[in-house]
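# Fold the following for me, if possible:
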Amino acid sequence: MTFKPAPWPRKLRSQEWYGGNSRDTIYHRGWMKNQGHPHDLFDGRPVIGIMNTWSDLTPCNGHLRELSEKVKAGIWEAGGFPVEVPVFSASENTFRPTAMMFRNLAALSIEEQMRGQPIDGCVLMVGCDKTTPSLMMAAASCDVPSIVVTGGPMLNGYFRGERVGSGTHLWKFSEAVKAGEMTQEEFLEAEAGMSRSSGTCNTMGTASTMASMAEALGMALSGNAAIPAVDSRRRVMAQMSGRRIVQMVKDDLKPSDIMTKAAFENAIRTNGAIGGSTNAVIHLLAIAGRMDGVDLTLDDWDRCGRDVATIVNLMPSGKYLMEEFFYAGGLPVVIKRLGEAGLLHKDALTVSGETIWDEVKDVMNHNEDVILPADKPLKEQGGIAVLKGNLAPLGAVLKPSAASEHLLQHRGRAVVFEDIDDYKARIDDPDLDIDETCIMVMKNCGPKGYPGMSEVGNMGLPPKVLQKGITDMVRISDARMSGTAYGTVVLHTSPEAAAGGPLAVVQNGDFIELDVANRSIHLDVSDAELATRLAAWTPRHEQPASGYAWLHQTHVEGADTGADLDFLKGCRGNAVGKDAH
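All right, here's what the predicted structure looks like:
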């Protein structure tokens, strides 16, 4: 793709606030001067908003205030005017009922901050899972020049000489405690070594996946995704991104120039190659839904990702962590491999102004046990499997690289939990009628049902099964799961149970057939019986009466289209509103 920079100099958005000597201009400019800004900073140079998701309650992003200082340095060096803007930060660790419920609220509020303030370009300071998609959704909706700077992953965790992957080992150790293989004291000892530096999860969880998606989409400088949070090169990347956004504003290089359908297809294939999180499905669909002219669907995930081999040997699919991934060469090596295999739109544009292929064509792999050779992949078919059938007419997803091979084709008796509370109340009961051949089914955990679609789809197995040495069973729900999780887990079943999808009427004792190779998930009841059950179905939960919960429940769409709010689809642009002063 060729990009023709806009002529420079030209009048920028910020000059609608700061240009000239009218009463309104002096109102805007004069108050800004109480911060000690010289008059010539308002002379038409690019004003860059550093949209910072730092928060003490978002520990993955706890170091972004310091990192933003390096961004500011880069902006000053390039002749821009940096202004740091604190924005909505939805922490995966603390937000209830789930951070996912607030991704759209964050995107809405940040979009209006971008549009309603004198900002010519944005640096998106992100890290924790929902901060990356929410800021990218906002940037897509406004279409102001924007660049992503991630905080980076934390260093490797260790417990008694073993690498400890954040999230991945939490699930593993928790199951070991229930199975009687690990004491509670040992679990607490392991906790102390899990998170030993600033940064996001050190596995290929959702945070690192979305950092990789931003880079594969072309919205971050090459190499951004994998640099550890505490590595000095992370600070260099921040400063270089600050320099780059100023030139992007001068060139008028916008998200709509970068995030094309070809770019999204590159990202989908990259997700398969890295063994990325299933959450990327929902987030990329939502980001694409904010772009005009980009028709991305769930079927594109299967079409583009089905034959992509997983070549990154990282937890939860493999054995290494993000620190080793960076030392091996990081995401540029993976993207180069895709290009060499004919699986990359090489002419897709990036924030650097260069094509994605020009960015990666000369990189080298420094560890072929971390980034595997193409002929020795971790999984021959990685990607995200999109399953359809009478249980999921609009689709469900499964991550083959994290699943058990022997369960990818399975028929089992359903053991049904009506919601997460029902699951928690019954799963440890020794009298629960379940064994390893059964299929665990959980309802009412989708976008409307939880509400917000929590990461509870990777249901822990019952102790009576774990104590046999069984570590995986087929699990089906309309929920999500953490990108750090693993197992043969069918997620995002659509339509969800709370919206009256077929999942809502699955009963204990029904048989379900899973056939990943044929992309099928089937409830073994007749069409007539299924229709009768659906006709008799009534919602279990009352609609909230007010507040954001009401707005979310009324307007949230299904997981199959990205679970965005229906009135936020499309690009609304960055036109400056009327000034009432």
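
# use CA for all of it now, contacts and neighbours both
Fine.

# which residues touch residue 375?
By C-alpha atoms under 8 Å, 6 or more residues apart in numbering, the contact set of residue 375 is empty.

# quick one: it and residue 139, what's the gap?
38 Å (C-alpha to C-alpha, to the nearest Å).

# The residue lying closest to residue 501 once chain neighbours are set aside - how many residues pack around it?
Nearest non-adjacent residue to residue 501, counting by C-alpha to C-alpha, 6 or more residues apart in numbering: residue 495, 4.5 Å away. Using other C-alpha atoms under 10 Å, residue 495 has 24 other residues around it.

# right, and residue 495 touches residue 389 too?
No: taking contacts as C-alpha atoms under 8 Å, residue 495 lies outside contact range of residue 389: 11.5 Å.

# which residues are common contacts for these two?
Common neighbours of residue 495 and residue 389 (C-alpha under 8 Å, 6+ apart) are residue 395.

# count of neighbours near residue 35?
Number of residues near residue 35 (other C-alpha under 10 Å) recorded here: 8.

# contacting residues for it?
Residue 35 neighbours (C-alpha under 8 Å, 6+ apart): none.

# another one to check against the first:
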Amino acid sequence: MAKKPQDLRSARWFAPDDLRSMGHRSRAMQMGWTADDWEGKPVIAIINTWSDLSPCHHHLRDRAEWVKRGILQAGGTPVEMPVHSFSEQFLKPTSMLYRNMGALEVEETLRSHPIDGAVLMGGCDKSTPALIMGAVSMNLPFIFMPAGAMLRGNYAGEKLGSGTDVWKYWDERRAGNITKEQWDGVQGGIARSYGTCMTMGTASTMMSIADGWGLTLPGASSIPAPDAGHKRMAAACGRRAVDMVWEDLTPDKIMTWESTRNAVTVAMATGCSTNAIIHLIAMARRAGVDLTLDHLDEIGHSTPVLANIRPSGKDYLMEDFFYAGGLPALMKELGDKLDLSVMTVNGKTVGDNIAEAVNFNDDVIRPLSNPVYHEGSLAVLKGNLAPDGAVIKPAAMDPKFQKHRGPAIVADSYAQLKEIINDENYPMTPDHVLVLRNAGPQGGPGMPEWGMIPMPKALLKDGHRDMVRLSDARMSGTSYGACILHVAPEAYIGGPLALIETGDIIEMDIPNRSLRVDLTEAQLDARRAKWQAPAPRYERGYGQMFSQHVEQADKGCDFDFLRTDFGAPVPEPEIN
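Below you'll find the model as predicted:
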């Protein structure tokens, strides 16, 4: 049912003829507003994650002006609201520690101000899930405006992909195959513009998921950040946000089980980041959709990788994906693997939105008959080493490790791990399994991206470029290799990973989705009886709150008290 001006949420602040509302109006006039700005007009929040230390979002200060233009064109009143910037490169110990803080900030920013709808501006890894989690929990009409990927990197005539080629060339430098000058050349050419990583890392994955979920304008996730079309898209987001308020098109009408399944299918078909698993579960659960690791694995089994984009693909980057037709073209190729009847933020169905999509390059966006990889990018493994699950990306590893059995080399910390991998004489073979523990949600703290364990020098010098690596950490979505991640429960709280020792035999079987240590339950129980819990990472502040309330990786690492089913709904604020 369409809203009427008197039904606007912002009218509760501005419309009544009383003392409190007079104060709101007078303070709005202090900022230069007039009655034309608040009478019968939706107030649209532009939730901006720009900062001077967020290179991926460095253009969002400008894009906010284009969003404002669109809001004004459609008869709304724009208000720009800054939130946490989620700077992936500069935020320590890890940006994941602050995803939930950002989601809480977005939710409370929208709840506590006279806001009718929102445009969410972000794209770097944790910003997309944080923005959506917060806005979904508030359940105001919103549209997500993707920051977009940067331009292709370039060095010495070679196309470079951020992250992915960093890991590749770092291995070659550590192996002595490239010089310091060449390394510096890669450094200067791999990030040529503002925008997010232009590989199918976590940033592009999460923007594509938002698009596939119906939370962006169709195809918005594929537009490169410096492209002029990105400015036009930003203005269109502003216009559409105003219309969504009048239509009362809230996220609960968009984020259904059916659209969630679409989002997961799109993720798998893009060759998505392993981080997508955690964020998908967290976002879905905020929307009241009980998405599990088993659902993700089941969809992955039946969804081939169609996007030939690094790191799962070999040849192309996000700029090429855009020129080939972008996400609408990929979704068109998926055909009946998607539910085409679900509603999206532009007021049309998925089927309507992709009806005219064209695939201009069937090597960049492969058809179902010629996929990059025969099934989805990710696989979920379970067993006595990961009772609640672990994740691996088979599409981006050496196929010979589909089934593997080998002795563990265990590191209790990242510092200890670095000593092992930098020791050229450390006794190991390619059959060993490198294990890092105490790097999960509580152990990290914040589950840092330490899971893409660099190849040991002892193996690099012999020409090896992949081996099985295992941890309760995450890894960058731009990474590759036979890395088992997100082991749950984590070692820091006494999960089975805490009990293994160097020399124990680890068995991984990806086709059968199995991960186990060759120990009996009696042996594990005996070790568990001797295990002692480590001291808390934090004793005060946000870190303590995080440690007390963060859930494990298989639950999305959200705070337990922010679940949809936790307690009574939050009431609208009293107007003061």
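
# if we can go back for a sec, need the contact list for the equivalent of the residue nearest to residue 501 of the first structure over in the second structure.
Mapped onto the second structure by TM-score structural alignment, residue 495 of the first structure lines up with residue 489. Going by C-alpha under 8 Å, 6+ apart, residue 489 of the second structure touches 386, 387, 388, 495, 496, 552, 553.

# and if we set it to 7 Å?
Each residue near residue 489 of the second structure by C-alpha atoms under 7 Å, 6 or more residues apart in numbering is listed here: 386, 388, 495, 552.

# In three-state terms, how would residue 72 of the first structure be classified?
At residue 72 of the first structure the chain is in helix, as set by DSSP: H, G, I helix; E, B strand; the rest coil.

# Tell me where the stretch 101-250 of the second structure has strands.
117-122, 142-146, 153-155, 158-160 (DSSP state E, counting those that start in this stretch).

# counterpart of the longest helix along the first structure in the second structure, which residues?
Longest helix in the first structure, counting residues (DSSP state H): helix 232-251. Residues 228-247 of the second structure are matched to helix 232-251 of the first structure when aligned by TM-score structural alignment.

# So what's the residue count around the counterpart of residue 168 of the first structure in the second structure?
In the second structure, the residue paired with residue 168 of the first structure is residue 164, using TM-score structural alignment. Using other C-alpha under 10 Å, residue 164 of the second structure has 22 neighbouring residues.

# Spatially, what comes nearest to residue 164 of the second structure if we skip its sequence neighbours?
Nearest to residue 164 of the second structure is residue 478, by C-alpha to C-alpha, 6+ apart, at 4.9 Å.

# What is the burial count for the residue lying closest to residue 575 of the first structure once chain neighbours are set aside?
Nearest non-adjacent residue to residue 575 of the first structure, counting by C-alpha to C-alpha, 6+ apart: residue 115, 7.1 Å away. Using other C-alpha under 10 Å, residue 115 of the first structure has 23 other residues around it.

# and residue 115 of the first structure, how far is that from residue 143 of the first structure?
Residue 115 of the first structure is 9 Å from residue 143 of the first structure, by C-alpha to C-alpha.

# you'd agree residue 416 of the first structure is up against residue 508?
Yes: between residue 416 of the first structure and residue 508 there is a contact under C-alpha atoms under 7 Å: 5.4 Å.

# Could you find the closest non-adjacent residue to residue 213 of the second structure?
Excluding the flanking residues, the one nearest residue 213 of the second structure by C-alpha to C-alpha, 6+ apart is residue 263, at 4.7 Å.

# aligned partner of the one you found in the first structure?
So residue 263 of the second structure corresponds to residue 267, using TM-score structural alignment.
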